[in-house]
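>>> Below is the structure, and that's it, no one-letter string:
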């Protein structure tokens, strides 16, 4: 089997590639290696992917270049995106290109490539906005986005639904909740907190860390993605959308306390009011994904954070 993974140098994409290669699946990886965060981290991820992996540096919005890679591909894992809620305030057109045109380019690739049997794509818990009932259910309204990033991810879901209706594409969208772990993204809060604690810089806690997030360890995320891969859509429901999270909301201040313990340093904290785009709490209803493939996250925050810290300390000790 041959799989195409977009965002292959990214956090989740890299781990998907590792898992697929471990199963003996040939992987074609695509990433534009943009400088949104340290390219050296992206390159280090790619360097760990060995036999059976081929890499192509290109922008997924370049449909002509992307189309050349579709030959023989049976499944597409589309996790490339311009991430980050706050960055969308600074560079909104990056989100239009990567998340809207890019997603459309992937849909067209799937439509025009006869070998493709299943498109699995990344959505986000941010589609629920700030006023949804907890825990977030796939049956909840998702038409009140509180950020441009959220609006683009919901638009991706709607584009996918239209392509299934028009062309019968079999697709699965996954609404990721706060993913963390080794090889993570430096723009994520837990990673930035670790860097600031080590450097002795203050960290900002909104509402004194009283916000709650459904922190989900990367290994649990990958287990859920592989569960979807192993249980593709049938003819009766060709387009599905699932939450993929931990079903456990935890205080941000507890995350910081764990980082302090395992880094061996105390954080300098500054409290600010919660930004309007941030929900007070996120929590995933994962019953639908559990019913599909038996998805049950097993990694508690007090297990996952020490694993991240161990990786992080090794990464910081690497030769420059």
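Cool, the structure landed. Since the structure is predicted, the reported quantities are computational estimates derived from the model, not experimental observations.

>>> contacts, neighbours, all on C-alpha from now
OK.

>>> Quick check: buried residues in the biggest helix by length in the chain?
Across the chain, the longest stretch assigned as helix under DSSP state H is helix 148-167. The neighbour-count check on helix 148-167 (16 or more other Cα atoms under 10 Å) flags 148-157, 159-161, 163-164 as buried.

>>> Next secondary structure after it?
strand 171-176 (DSSP states H and E).

>>> ok, then the element right after that next one?
On the C-terminal side of strand 171-176, the closest following helix or strand by DSSP H and E is strand 179-180.

>>> Would you mind pulling the contact partners of stretch 22-37?
1-10, 17, 20-21, 39, 42, 52-60, 69, 80, 185-187 (Cα atoms under 8 Å, 6 or more residues apart in numbering).

>>> redo that, cut-off 7 Å
1-9, 17, 21, 39, 52-59, 186 (Cα atoms under 7 Å, 6 or more residues apart in numbering).

>>> Now, those that are in strands?
Counting by DSSP state E, those place 2-6, 53-57 in strands.

>>> Please pick the buried ones from the residues you listed.
Counted by 16+ other Cα under 10 Å, those give 2-6, 53, 55 as buried.

>>> Save those as JSON lines, and put in distance to residue 128 too.
Output for those, formatted as JSON lines (distance: Cα to Cα, whole Å):
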{"residue": "2", "distance to residue 128": "34"}
{"residue": "3", "distance to residue 128": "30"}
{"residue": "4", "distance to residue 128": "28"}
{"residue": "5", "distance to residue 128": "26"}
{"residue": "6", "distance to residue 128": "24"}
{"residue": "53", "distance to residue 128": "35"}
{"residue": "55", "distance to residue 128": "34"}
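
>>> Contacts for the longest helix of the chain next, please.
Contacts of helix 148-167 (Cα under 7 Å, 6+ apart): 84-85, 88, 95, 99-100, 103, 123-124, 126-127, 145, 169-170, 173, 238-239.

>>> Just the buried positions in stretch 18-37, please.
18-21, 25-31, 33.

>>> Out of these, which sit inside strands?
Those of these lying in strands (DSSP E): 26-31.

>>> Closest one of those to residue 279?
residue 31 (30.3 Å; Cα to Cα).

>>> mind checking how far the closest one is from residue 18?
15 Å (Cα to Cα, to the nearest Å).

>>> Which parts of stretch 297-309 count as buried, going by neighbours?
Of all the residues in stretch 297-309, those buried under the rule 16+ other Cα under 10 Å are 297, 299, 301, 304-306, 308-309.

>>> The structure to be compared is supplied as follows:
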């Protein structure tokens, strides 16, 4: 197949592209390399994939002969259209988005433009090019304040949203359903639950806590520590995406939870980092921010039953790998 990955310089996109390297498929990687966080980190990810001449022209990896990269913004419909049409794309894995819940408090318009406008362009190109399957990133944030049931199922209510990031992802799910009803474009939305691991973003908990512990700076712990997250290791996430991408299962749901199904309290997450670094954290307990969920816990029975997905990475194993990468990447000198 000819597979398009948007957001390929991002955290999940990078790992997915690497996993698809040297397969029998042609993988076309796109990213606009925006400056929401360090472009150096994004360029270093691309370098790990064998791309070193980043520009507006297409580049083939020097490490994986089936990987190709082009710098294109998903909001640039004409450039995107030229590329997709020329490459005869069979399947799209759409991971490009404006990420980060807290940044949506400050700049909501960016989420509407990129996450909704950009996704509309992806769906339109799928329609124009008769691309029958689009896999796209949704989020556990769509569950909002719905924490009455400890284990969140795809059929649970998603109407009480807490922030504009969640609104953008819920809107993506509605758009995808409309395009299926109108044009037969099958889409699979993946509700990611707190992904972490090597090459993760610097606005994520694993980075913030690790850096603070190593620096000796204060970690602000929200809701006085009464928070838990369904932390999911990146390798498990990639396995789930690949299982869906290459499945012949015709009876697909519209959306799937993809998480570990084993939530960890924020305090225990920090304690795991402390154990691995052998350094005690300096904690400051603060009240809850508006717009944040107190708990996330994925019911993953649907993706397990349909695609054999099972998260296998224990939190201590994942943190050990993350800390090793963090030190190698950030503590070189």
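Everything's here; your move. Keep in mind the model is a prediction, meaning the values are calculated, not measured.

>>> Can you tell me what residue 146 of the second structure aligns to in the first structure?
In the first structure, residue 146 of the second structure lines up with residue 131, judged by TM-score structural alignment.

>>> what about its match, neighbour count?
Neighbour count for residue 131 of the first structure, taken as other Cα atoms under 10 Å: 13.

>>> If we ignore the residues flanking it in sequence, what's nearest it?
Leaving aside its chain neighbours, residue 131 of the first structure sits nearest to residue 279 (7.7 Å; criterion: Cα to Cα, 6 or more residues apart in numbering).

>>> and what of residue 175 of the first structure?
In space, residue 175 of the first structure is closest to residue 124, 4.1 Å off (Cα to Cα, 6+ apart).

>>> which residue ranges form the strands in the first structure?
Along the first structure, counting by DSSP E, strands occupy 2-6, 26-31, 53-57, 75-78, 118-124, 171-176, 179-180, 202-206, 212-213, 216-217, 239-244, 250-251, 268-272.

>>> Would you mind getting the average deviation of the longest one from the second structure?
Following the fit onto the second structure, the mean deviation recorded for strand 118-124 of the first structure is 0.5 Å by mean Cα distance after the TM-score superposition for the first structure.

>>> so what secondary structure elements neighbour that strand?
Applying 3 or more Cα pairs under 7 Å, 6 or more residues apart in numbering; DSSP states H and E, we find strand 118-124 of the first structure packed against strand 75-78, strand 171-176.

>>> Over to the third one?
In terms of contacts (3+ Cα pairs under 7 Å, 6+ apart), strand 53-57 of the first structure is packed against strand 26-31.

>>> Any chance of TSV for the buried residues of stretch 297-309 of the first structure, columns distance to residue 220 of the first structure?
Output for those, formatted as TSV (distance: Cα to Cα, whole Å):
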residue	distance to residue 220 of the first structure
297	5
299	7
301	12
304	10
305	14
306	16
308	14
309	18
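
>>> Between those residues, which sits nearest residue 211 of the first structure?
residue 301 (15.4 Å).

>>> Okay, the aligned partner of that closest one in the second structure and residue 234 of the second structure: tell me how far apart.
Residue pairing (TM-score structural alignment): residue 301 of the first structure is matched to residue 315 of the second structure. Computed as Cα to Cα, the residue 315 of the second structure to residue 234 of the second structure distance reads 11 Å.

>>> Then residue 319 of the second structure?
11 Å.

>>> One more: residue 28 of the second structure?
Plainly put, residue 28 of the second structure is 21 Å away from residue 234 of the second structure if you go by Cα to Cα.

>>> Which residue ranges of the stretch 201-320 of the first structure form helices?
Remark: helices assigned in the stretch 201-320 of the first structure by DSSP state H, counting those that start in this stretch are 218-230, 252-263, 287-293, 301-316.

>>> Would you reformat those helices as JSON lines and include distance to residue 111 of the first structure?
As requested, the helices of the stretch 201-320 of the first structure are exported to JSON lines (distance: least, Cα to Cα, whole Å):
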{"stretch": "helix 218-230", "distance to residue 111 of the first structure": "19"}
{"stretch": "helix 252-263", "distance to residue 111 of the first structure": "42"}
{"stretch": "helix 287-293", "distance to residue 111 of the first structure": "25"}
{"stretch": "helix 301-316", "distance to residue 111 of the first structure": "39"}
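
>>> so what's residue 224 of the second structure up against?
285-287.

>>> The closest residue to residue 137 of the first structure other than its chain neighbours: what's it in contact with?
Ranked by Cα to Cα, 6+ apart and with sequence neighbours excluded, the top spatial neighbour of residue 137 of the first structure is residue 285, at 5.2 Å. Shown in contact with residue 285 of the first structure (Cα under 7 Å, 6+ apart): 135-137, 243, 247.

>>> Residue 102 of the first structure pairs with which position in the second structure?
Under TM-score structural alignment, residue 102 of the first structure pairs with residue 118 in the second structure.

>>> and the gap between that match and residue 37 of the second structure?
For residue 118 of the second structure, the distance to residue 37 of the second structure equals 19 Å [Cα to Cα].

>>> Residue 87 of the second structure now?
The value you get for residue 87 of the second structure to residue 37 of the second structure, if Cα to Cα is used, is 30 Å.

>>> what do you get for residue 84 of the second structure?
27 Å.
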